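Asker: next one to model:
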Amino acid sequence: MRPKKNPSKRRRALPGDLTLQQQVERMIRVDQAGEYGARRIYEGQLAVLGKSPSGPLIRHMYEQELNHLKTFDDMVVERRVRPTALQPVWHVAGFLLGAGTALLGEKAAMACTVAVEEAIDEHYSAQASALEGDAEEAELKATIEKFREEELEHRDTGLEEGAEEAPAYPVLSAAIKGGSRLAIWLSERI
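Answerer: Got it, this is the predicted structure:
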């Protein structure tokens, strides 16, 4: 008679699988890169829309992103995690995305926020699930979950501000989400 498998046990590691430590380093690296990119997106939006009626709202979300970035910047240093080599790319791309969508109007800027935050929601949810039950990383998991809630607030704000009324919203949203997912994948690895 075969012994029953314990579903709560993780599968055995295969050659090439990342250790938990390597997974956590990837999480911190990509989260720091993502928050840096978010900072740059909001800086681009503020450069165009800072004095518009949506300026204070964008500034509020920007300030939350600065807090997220500082948290992950500190983790990079404390845990000696190598940051992504792509930060110069995200510096330019984030600002251009923010300014470019803002030039299309306030609703397009909000559509950008919604699309990015939906991609981040998926990303942070997967990270929190991966850390489930890991007592050593309970603080990291709590941070990710807290920031995920704030990112969802940004998404909801964007929707309330008419993101779905932006010109070509489905195309704009799909392109930004796809770009965000690609940036996540690349930043984990490079």
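Asker: C-alpha from now on. contacts and neighbour counts both.
Answerer: Fine.
Asker: verify the stated contact: A109 with T101.
Answerer: Yes: with contacts counted by Cα atoms under 8 Å, A109 reaches T101, the gap being 4.9 Å.
Asker: between the two, which has more neighbouring residues?
Answerer: Neighbour count, other Cα atoms under 10 Å: between A109 and T101, A109 has more, with 31 against 23.
Asker: give the contact list for that one.
Answerer: Applying Cα atoms under 8 Å, 6 or more residues apart in numbering to A109 gives the contacts Q45, G98, T101, A102, A163.
Asker: now do the same contact list for R155.
Answerer: With contact taken as Cα under 8 Å, 6+ apart, R155 is in contact with T113, V114, A115, E117, E118.
Asker: three-state assignment of it?
Answerer: Following DSSP: H, G, I helix; E, B strand; the rest coil, the label given to R155 is helix.
Asker: residues of the helix or strand harbouring A128 that come out buried?
Answerer: Taking DSSP states H and E as the criterion, A128 maps to helix 106-130. If you call a residue buried by 16 or more other Cα atoms under 10 Å, then helix 106-130 has these buried ones: 106-121, 123-124, 127-128.
Asker: here is a second sequence; please produce its structure as well for comparison:
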Amino acid sequence: MLATARSVVLRPASRSAARTLATAAQPLASSIYLDPTRSQDPSVTTTPQDVSPELRHELESALRVDQAGELAANWIYKGQHDVLGRDPATGPLIQEMWEQEKKHLTVMNKLQLQHHVRPTLLWDLARIGGYGLGAVTALMGKEAAMACTEAVETVIGEHYDDQLKALEQLPQNHPSVPLLRDVIREFRDDELEHLDIAVEHDSQKAPAHALLSTIVGTGCKVAIELCKRF
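Answerer: Have a look, this model is predicted:
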């Protein structure tokens, strides 16, 4: 699914330029969560109440996984940066993607509180596992670190796509719902940009690329299912 999408999206430099122009015209959806003057806006303080238990469970599972995923992503990039941060070519790339993930986690933490979602019980595992994955792949070399990013962001991009479809069932007239979907769409696009950056910087030249991608991708999918439940 993402392979098809990736073939028609802008390449990283073009997409980044397009995002910059779009942001200049209209702030990104997530910016409201970082703006103290908007802290009492109903879109960031309320959650849908008149929904079925099944739909409420869907919302809570989605945000629990998203928060855990952004936590793990932060620690993956920290692990990579601790190993490769001084590399003049790779270090700045990792730092740039890491800064974006830090913002993602900040916003997801706010969404978790807004929608009264219990964080995953696997919080420490996500942190430790993420750091280990990032550090180990970075020790394998720059290409392996980028292959890790490619595999992780592929799974996350697919996951955010699935969430956007599932959340169409939420009441669209509630002030928080359009914003939530816009934030997820924004974060999905960020993750796909990271995916393209990894490919542009030789992720597919990593030793045993297919095997590494399969292992990392499968691990991410298992982690998603576990965080939904715990």
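Asker: TM-score of the superposition?
Answerer: The TM-score (TM-score structural alignment, normalised by the length of structure 1) is 0.89; 174 aligned residues with a Cα RMSD of 1.2 Å.
Asker: circling back to that earlier point, identify the contacts common to A109 and T101 of structure 1.
Answerer: Common contact partners of A109 of structure 1 and T101 (Cα under 8 Å, 6+ apart): Q45.
Asker: average gap between the longest helix along structure 1 and structure 2?
Answerer: Assignment by DSSP state H gives helix 20-49 as the longest helix of structure 1. Helix 20-49 of structure 1, aligned to structure 2 and superposed, deviates on average by 0.4 Å (mean Cα distance after the TM-score superposition for structure 1).
Asker: so which bits of that helix are buried?
Answerer: Of all the residues in helix 20-49 of structure 1, those buried under the rule 16+ other Cα under 10 Å are 23-49.
Asker: same check on stretch 120-135 of structure 2?
Answerer: T120, W123, A126, R127, G130, Y131, G132, L133, G134, A135.
Asker: and those residues as JSON lines, adding distance to V222 of structure 2?
Answerer: JSON lines is the format used below for the buried residues of stretch 120-135 of structure 2 (distance: Cα to Cα, whole Å):
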{"residue": "T120", "distance to V222 of structure 2": "14"}
{"residue": "W123", "distance to V222 of structure 2": "15"}
{"residue": "A126", "distance to V222 of structure 2": "12"}
{"residue": "R127", "distance to V222 of structure 2": "15"}
{"residue": "G130", "distance to V222 of structure 2": "13"}
{"residue": "Y131", "distance to V222 of structure 2": "17"}
{"residue": "G132", "distance to V222 of structure 2": "16"}
{"residue": "L133", "distance to V222 of structure 2": "15"}
{"residue": "G134", "distance to V222 of structure 2": "17"}
{"residue": "A135", "distance to V222 of structure 2": "20"}
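Asker: so which of these are in helices?
Answerer: By the criterion of DSSP H, membership of the buried residues of stretch 120-135 of structure 2 in helices covers W123, A126, R127, G130, Y131, G132, L133, G134, A135.
Asker: not counting its neighbours along the chain, what's nearest the counterpart of the first one in structure 1?
Answerer: Using TM-score structural alignment, the equivalent of W123 of structure 2 in structure 1 is Q87. Closest residue to Q87 of structure 1 in three dimensions, ignoring its sequence neighbours and counting by Cα to Cα, 6 or more residues apart in numbering: A33, at 6.6 Å.
Asker: quick check: the residue nearest the centre of structure 1 vs A130 of structure 1, distance?
Answerer: Nearest to the geometric centre of structure 1 sits I120, at 4.0 Å (Cα atoms, centre = their mean). I120 of structure 1 sits 15 Å away from A130 of structure 1, going by Cα to Cα, to the nearest Å.
Asker: right, I'll leave it there.
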